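K.L.:
missing the sequence, but the structure's below:
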């Protein structure tokens, strides 16, 4: 069972587990020809105006230290992707404090959808980078990028036939999963209303429990007991062949 996960806007600029960069660090990633993308990214970062940089990064004020890291993307230290991201879902997951076998599960089963690197294994080591969701640079656009490599990604995904989709909508649009896969997507309900923005927190909790209980199939997921989350219903959408698993957020 693959578990698909979104990245976060916020990323750690440094970490105790960082390792020294190496030439061609991206060569074992799932996406080929990344050097072309990274060369283009580097060229933009070193030539763009302040306003262009603010748009790319989605900020109102530039941080000089972070810009320096971005402009040296080929030389800055590397860190596991699962640790580089620092958003709500990743803090809920709390990877660093999980047992070793749970960390190994995540390294093996989780795939993260990067705005720059494409499909990443959780244990791929990446430098600090930043690209605001949906914002491109020069000829690069995330959705077009994923579309150009979709067949390669599907070939890799085909190693497993079941997928737990914990992605946000933007990344689902980047790579829609074909009906040949059995896909489960969680929907979180609180006070009889669908949780929207804070759903990323519960996705992190769900991933954490899957890792701790070594969930290998979607049928096992249906029987997984999670504190604070109660399964209300499981429904198949006949138009998409996707299965929605509804969780009630409980006190």
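P.N.:
That came through, no problem. Quick caveat, the model's predicted, so the values are computed rather than measured. Residues are numbered from 1 along each chain as shown.
K.L.:
all contacts plus neighbour counts: C-alpha atoms, from now on.
P.N.:
Noted.
K.L.:
Any buried residues in stretch 225-243, and which?
P.N.:
229-231, 241-243 (16 or more other Cα atoms under 10 Å).
K.L.:
ditto for stretch 185-205
P.N.:
Neighbour counts using 16+ other Cα under 10 Å place 185-189, 195, 199-205 of stretch 185-205 among the buried residues.
K.L.:
now the helices: where do they sit in the stretch 51-200 of the chain?
P.N.:
Counting by DSSP state H, counting those that start in this stretch, the stretch 51-200 of the chain forms helices over residues 64-71, 81-84, 88-93, 100-109, 142-148, 150-157, 169-174, 199-212, given from the N-terminal end onward.
K.L.:
before we go on, here's another structure to hold up against the first:
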């Protein structure tokens, strides 16, 4: 296999990854998700691959009042770990859960998207 590197966001000739996946998998994802509650832990870049059409929740992390982008994956991992350790099965349970090192700063609801904004406390 030849040594190659394709950077995120680049097309491969006429192949446009985000359009390809959005066109071919959105319907199937909608069916799969059905009536499930959605905690969307994707990085913002992946929003263009699939548009969630039903109510869903995302997370945002602030450190000293500034949005964390580079380390956001680590904080999403902390949240996911807490969800697994506490056997969380619904958004109601999720909203009641305390996560060490994070405190809810605000909850913003726009259309079908609920964004929980966390302050990083440690």
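P.N.:
The structure has been received and is ready for your questions. Quick caveat, the model's predicted, so the values are computed rather than measured.
K.L.:
Superposed, what's their TM-score?
P.N.:
Overlay of the two chains. TM-score (TM-score structural alignment, normalised by the length of the second structure): 0.87; 121 aligned residues with a Cα RMSD of 1.8 Å.
K.L.:
between the buried residues of stretch 225-243 of the first structure, which is closest to residue 121 of the first structure?
P.N.:
Using Cα to Cα, the shortest approach to residue 121 of the first structure within those belongs to residue 242, at 23.1 Å.
K.L.:
so who does that closest one touch?
P.N.:
Residues counted as contacts of residue 242 of the first structure (Cα atoms under 8 Å, 6 or more residues apart in numbering) are 179, 182-185, 236.
K.L.:
now, among these, which is nearest to residue 46 of the first structure?
P.N.:
Comparing the contacts of residue 242 of the first structure against residue 46 of the first structure with Cα to Cα picks out residue 185 as the nearest, at 40.1 Å.
K.L.:
Would you point out the most distant pair within the buried residues of stretch 225-243 of the first structure?
P.N.:
Farthest apart among those by Cα to Cα are 229 and 241. That separation is 24.2 Å.
K.L.:
State the pair within the contacts of residue 242 of the first structure that is farthest apart.
P.N.:
Taking Cα to Cα, the two most distant members of the contacts of residue 242 of the first structure are 179 and 185; they sit 13.5 Å apart.
K.L.:
deepest of the helices of the stretch 51-200 of the first structure, which one?
P.N.:
Of all the helices of the stretch 51-200 of the first structure, helix 81-84 has the most neighbours on average by mean count of other Cα atoms under 10 Å, namely a mean of 24.
K.L.:
Can you check which part of the second structure that helix sits on?
P.N.:
When the second structure is aligned by TM-score structural alignment, helix 81-84 of the first structure has no counterpart there.
K.L.:
Centre-most residue in the second structure?
P.N.:
Geometric centre of the second structure, nearest residue: residue 41, 2.2 Å, by Cα atoms, centre = their mean.
K.L.:
What's it aligned with over in the first structure?
P.N.:
Taking TM-score structural alignment as the alignment basis, one finds that residue 41 of the second structure is matched in the first structure by residue 166.
K.L.:
Alright, that wraps it up for me.
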